[in-house]
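Engineer: need a structure here:
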Amino acid sequence: MDPSGISDAHGHLTLHVSLPSGRCETLSLPREGTVRDLKRAAQGALKQLFLRPVGPDGHLLDPTDSLEAAGLRDGDHLMAIARQPKVAATSKAFALWCLGESKMVTWGAADAGGDSGEVKGHLRSIQEVQGTERAFAAIVEDGRVVTWGSPEHGGDSSRVREKLQNVRQICATGSAFAAILADGGVVTWGAPDAGGDSTNVRDQLRNVQQIASTKRAFAAILPGGSVVTWGDPHFGGDGSEVAEPLANVQRICGSEAAFAALLEGGAVVTWGEYRGGVNSTSGVRDQLRQVQELYATERAFAAILEGGRLVTWGPEEYGGRVRSKVCGELLNVQQMATTGAAFAALLADGTVEAWGNSHAGGDCSGVRHQLQNVQQVCATKFAFAAVTEDGPLVTWGPRIFGGDISRAGREPPPKVAQIFATDGAFTALGEGDVMAWGHPSEGGDISKVWDEIHEYSMEQKRTASLDEELAESAAETRGVAEELMACRNELRLVSEEADLEQRNLRVALKAQLLECEEHCTRLACDRQQQESVAAWLQDSWRRCELGPALDQVKTLRKVMDDDQLRVEALQMQNHELVLEVAEQRAALSFGSTEVAFARAEVTAWKRESDELTAKVEKQERRVLQEEAAREEARFLEDSAAKEEAPPPAIQADQAQSLAKELQELRSEAALLRSSLTAARIETQPAPLSAIVSAAEETLQHPPLPLSDEVPPRAVLPVASSVEALHFLPRLLADQAALPLPCRQDFDMDKE
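Structural biologist: Next comes the predicted model:
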């Protein structure tokens, strides 16, 4: 974001512009544009002419400023105000102006503000105009104030000119002004006894929210709903008597000489001169609940309650009491207007009812049939005028004070938008037209300023026409800009698609390159491995590295032969143990004959042991011969290798054959080791006492004193002990009558 706070990726500023009605449009403007461009775009989008944009801070924007200088940021919400002509009035003069414009037309009594020629050059960007009885005060650009008219009635503000800065609102009595500043302070000027001097309450006037007035006094609402009053005590300038109930005040309405305050709960408190309707509230105090709005004539009040009901109090000749004929019609009151001594109520169905002094407009029976679909009611001091939906104006009251529109000498505008009034004349604004009627000296005669008003109206029409043309041009420009934006968006989409496709192609090519590099790396690794194997085979053959492998094979074979010899030796020990057991059995069971039989059997077993020993010696000789033959073969192979080296292919085959033979020898060695381990497990010492006990139980002989274990050198397998235990009962059953045991009963292979 740039320092100004305006940020947009495409150099545009997005703003949301809305009308007071709530309608809103979103505008996109170049960031280098001006407020005038914003105004034209808003007029075209909202279909409204005479618009003035208001910034987020509530100030009107200068059309000549750039968007950046106006402090606008992306996404800001702005308000657009329709520049409808407005009219302000004193008691005898009118002022015609437009919000934000620098031109004003005044007419009526010159000493009552009807001549603004002396201050015309100071009236720039007019924001608000208010009038006392004979002077005007206007808020212009930068919150300054310009005054003209009778000095005794506030037309001279030179005494407080330096204080009149950043003015937010102006209120007026009959002869003085009070201005609310932006910080909530108050500046007053004009007739001191009519509220122009606020010295006594200056310290209390802080953060003022609203100011109301009677003819000669002011009342200000402070935060929290408290009230401060100053001015003529007989006209409400002293509220000390009702200071306690004046809390949580929401709005204040003033008659000629009294105030009525609307509290938060809808109750009403009044103070001031009794002639202003103060002492008349006692009869309606219980009815003043849920009050919505307050209105006043010079000496009477009317309150609109929730639901449109109406309550009035004060002298009957000033409208303080509703006539019985009218009372039944006053339902759903929406709005009211007042002359000095009469009320007129606009009802929800568009009709109007009036009551009060008939010489001040309190009787509308002569025009009641015309008062249909009424949109607005306005009043001078003695007459009323109503604007209907269909356009024609309806007036009633004294002719000299505007009660007869026919005295205007011309037809009213076909479509009246608004009506304004002084004490004795009306002014109506129509479609590009202005009309006045009533007392000539109080603004009812515009002949002297007709040319100026006509020129002003023509200028407004030309401005409207120009604005329409500008709006059309802006619409066309916006259409072209939208087409360009669409083309730009389309090009951006095409560019994004092309970039995406290009990125995808790059990724695919990169993946293929990586795959090719990996494949080449694998091929290189395979080639290196093949070359390494070939080099190793050649180096192995050249360096005779096969000799140690052969030596290892021979060593393994020798270990296997030694294991075989140990196994056979263990078998011989088992045979000897069997013989010894047999001898012991024979000694336990037989006499001399049985002993002889056992000795014969032992002799046979010894003979077989000798044969087994001879067999073992033969095996050892065979192993030695094979070893000698291997040594001789090795010598011959070494000699042949020295004479001529076989080709690499034969060397590889021989190496593979030797490796295979070495693997087979290792397998045989593993099997022999497993057999030897099993034999060792089976040849664990077994207790002889168990065998002897079994024999003694059979022969019923006393136990012999034998050792619990067989000597370590004579090992008896468990299987042999079990067979002997099964054989011994049969042998002892027949005493000496049994035949000699057969050879198969002591099969050495089974043992």
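
Engineer: please count neighbours and contacts with C-alpha atoms only from this point.
Structural biologist: Will do.

Engineer: so after the one helix or strand Phe259 maps to, what's the next helix or strand?
Structural biologist: Phe259 is part of strand 258-263 when elements are defined by DSSP states H and E. Downstream of strand 258-263, the first helix or strand assigned by DSSP H and E is strand 268-272.

Engineer: who are the packing partners of that following strand?
Structural biologist: Applying 3 or more C-alpha pairs under 8 Å, 6 or more residues apart in numbering; DSSP states H and E, we find strand 268-272 packed against strand 258-263.

Engineer: now tell me what touches the strand holding Phe259 from outside.
Structural biologist: For strand 258-263, the surrounding residues in contact (C-alpha atoms under 8 Å, 6 or more residues apart in numbering) are 213-214, 235-236, 246-254, 268-278, 291, 293-294, 299.

Engineer: stretch 642-659 now?
Structural biologist: Leu537, Gln538, Trp541, Leu546, Leu550.

Engineer: I'd like the structure of this one too, to check against the first:
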Amino acid sequence: MEISLVDIGGNEIVRGKWPGSCQVLVLLQAAYKSKPGFQCKLMCGDVQLQPRMRLADLDRGIVTLVWAREDPPKRKVLRAAFAAITAHGSVVTWGDPQCGGDSSSVSDQIQEGVVQVVSNERAFAAVKADGSVVTWGDPAYGGIGSSISAEQLKEGVVQVVSNKFAFAAIKAAGSVVTWGPARGGDSSVISDKLEEGVVQADGSVATWGDAVFGGDSSAISDGLRGGVCQVVSNESAFAAIKADGSVVTWGDPTRGGNSSSISDKLHDSVVQVVSNSFAFAAIKADGSVATWGGPTRGGNSTSISGKIQQGVVEVVSNDFAFAAIKVDGSVATWGDASWGGNSYSVSEKLRKDVVQVVASARAFAAIKANGSVVTWGDPARGGNSFSVSDMLQEGVVQVVGNDFAFAAIKADGSAVTWGARHCGGVCSAVSDQLQEGVVQVVSNERAFAALKADGSVVTWGDPERGGDSSCVS
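Structural biologist: A predicted model of the protein is given here:
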């Protein structure tokens, strides 16, 4: 059958003929080839298409591509505090006061107009509707009192991004302002490259920060002069996907900064790269996966290579392992065995019907098509859900992990938790508030916060890391 892929403006991206017996996966592969490094979803009318659906079941020959520039989901950098934006643009904070949980010093500046809040390990930065930026938290990490000139953040900021230590603000004119410690906060050595044109239309990349961790890309600078459409990082290395589907890497060679051992697999056709703390995994247009980096932490996937040669549609990572979802709904895992790289104990349950995989720092949780949940990995960090297994047999629509535990939202609006007791795995203190009305759950390293349908927020987990929000209740 003949199918046209069009963007939301009606512009044709790809047109082709495929047998009706083919799965929607072939359309996703065509979409990724047309725009490597970008995420997308496919819509046929009001229906979002899933990779395993048959083309013959589509009721029309026009499929709409919706592009999303977001990177693959990763656990947040945020460690010890929370910041909530209210409907009228004010910000409420709680958790460790030294890490941004106490914003009283800037409270008058975040009473209204906040449109974005970004965090690193110990500080926050809020972008306001007028283009100004407000910071608070540990001064050594870019919080209040940091050395950045206040004049540069008074207007014109359109986006703020962070690493663990520092912040960078992109301004409307295309310039970049950085602040925080030397590991990213000081960009003076390349300041001339950040004065305009960011994000650069020519697809070039400029780097700064700790040289060992990828701040110095001079060794592969030729590969970054143009055509880059996405950059992915782990704790100390980077991987850039180019428009031709090739990948360029730099940074700590033991953590994936050197990919020469599989360079032949990264020359073309890469559509997505996912990282954990020590390694990278690249999904190619044919559904195969190539891996590199720390060999015992997911960089070496030879033990399951036969399972990831085709049909992979998504890869998810925790700190030291990977899990690949295949088009047939099965899951293949590799990396540190005790942290989820070995899923043998639940292999029968992962053979089919898996629709999503979520990670904590050392474990995984898979949601299946019937709404049940399967877990594996470090039992102390959510890999063992036996204590709540009867509540995870059906009806689960979302699972969220922090470093130590998981929380599942069910179709009836209730929430179920498991994992490390002190870090949110047990919610008995607030269980009566989680029986209904939960619409979203977010996490930091050791705590959870649930947003309810009435706009209220319920928190639990480590009280010193945001699990206790009584001070702002």
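
Engineer: now for the contacts of stretch 642-659 of structure 1, which pair is the farthest apart?
Structural biologist: Farthest pair in the contacts of stretch 642-659 of structure 1 (C-alpha to C-alpha) is Gln538 and Leu550. Separation: 17.8 Å.

Engineer: what's the neighbour count on Lys86 of structure 1?
Structural biologist: 17 (other C-alpha atoms under 10 Å).

Engineer: also Asp390 of structure 2?
Structural biologist: Neighbours around Asp390 of structure 2, by other C-alpha under 10 Å: 10.

Engineer: which residue lines up with it in structure 1?
Structural biologist: Residue correspondence to structure 1 (TM-score structural alignment): Asp390 of structure 2 is matched to His369.

Engineer: nearest spatial neighbour of Val269 of structure 1, skipping sequence neighbours?
Structural biologist: Once flanking residues are discounted, Val269 of structure 1 sits nearest to Ala261: 5.1 Å by C-alpha to C-alpha, 6 or more residues apart in numbering.

Engineer: the one you found and Gly272 of structure 1, how far apart?
Structural biologist: Distance of Ala261 of structure 1 to Gly272 of structure 1, given as C-alpha to C-alpha, to the nearest Å: 12 Å.

Engineer: cool, and Thr14 of structure 1?
Structural biologist: Taking C-alpha to C-alpha, one finds Thr14 of structure 1 at 54 Å from Gly272 of structure 1.

Engineer: quick one, which of the two is more surrounded?
Structural biologist: Between Thr14 of structure 1 and Gly272, Gly272 has the larger neighbour count (other C-alpha under 10 Å), namely 28 against 20.

Engineer: show me the contacts for the more buried one.
Structural biologist: By C-alpha under 8 Å, 6+ apart, the contact set of Gly272 of structure 1 is Pro233, His234, Phe235, Gly236, Gly237, Asp238, Gly239, Ala257, Ala258, Phe259, Val278.

Engineer: surely the last one is within a strand?
Structural biologist: No - secondary structure assignment (DSSP: H, G, I helix; E, B strand; the rest coil) places Val278 of structure 1 in coil, not in a strand.

Engineer: coming back round to it: for the match of Asp390 of structure 2, helix, strand, or coil?
Structural biologist: Once three-state DSSP is applied, His369 of structure 1 turns out helix.

Engineer: same thing with the one 3 residues further on?
Structural biologist: Reducing the assignment to helix, strand or coil with three-state DSSP, the entry for Gln372 of structure 1 is coil.

Engineer: swap in the one 4 residues further on?
Structural biologist: Using three-state DSSP as the criterion, the local structure at Gln376 of structure 1 reads strand.

Engineer: on that earlier part again, what's the residue nearest to Val269 of structure 1 aligned with over in structure 2?
Structural biologist: Under the alignment by TM-score structural alignment, Ala261 of structure 1 pairs with Ala282 in structure 2.

Engineer: one more: Trp271 of structure 1?
Structural biologist: By TM-score structural alignment, Trp271 of structure 1 lines up with Trp292.

Engineer: how much space between that match and Lys17 of structure 2?
Structural biologist: 35 Å.

Engineer: ok, those two, which is more surrounded?
Structural biologist: Applying other C-alpha under 10 Å to Trp292 of structure 2 and Lys17 shows that Trp292 carries more neighbours, namely 27 against 9.

Engineer: in contact with that one, which residues are there?
Structural biologist: Listed by C-alpha under 8 Å, 6+ apart, the contact partners of Trp292 of structure 2 are Gly256, Ser259, Ser261, Ile262, Ala279, Phe280, Ala281, Gly298, Gly299, Asn300.

Engineer: so the last one touches Asp336, yeah?
Structural biologist: In other words, Asn300 of structure 2. No - between Asn300 of structure 2 and Asp336 there is no contact under C-alpha atoms under 8 Å: 10.3 Å.

Engineer: mutual contacts of the two, please.
Structural biologist: Common neighbours of Asn300 of structure 2 and Asp336 (C-alpha under 8 Å, 6+ apart) do not exist.

Engineer: for the match of Trp271 of structure 1, which non-adjacent residue is closest in space?
Structural biologist: Nearest to Trp292 of structure 2 is Gly299, by C-alpha to C-alpha, 6+ apart, at 3.9 Å.
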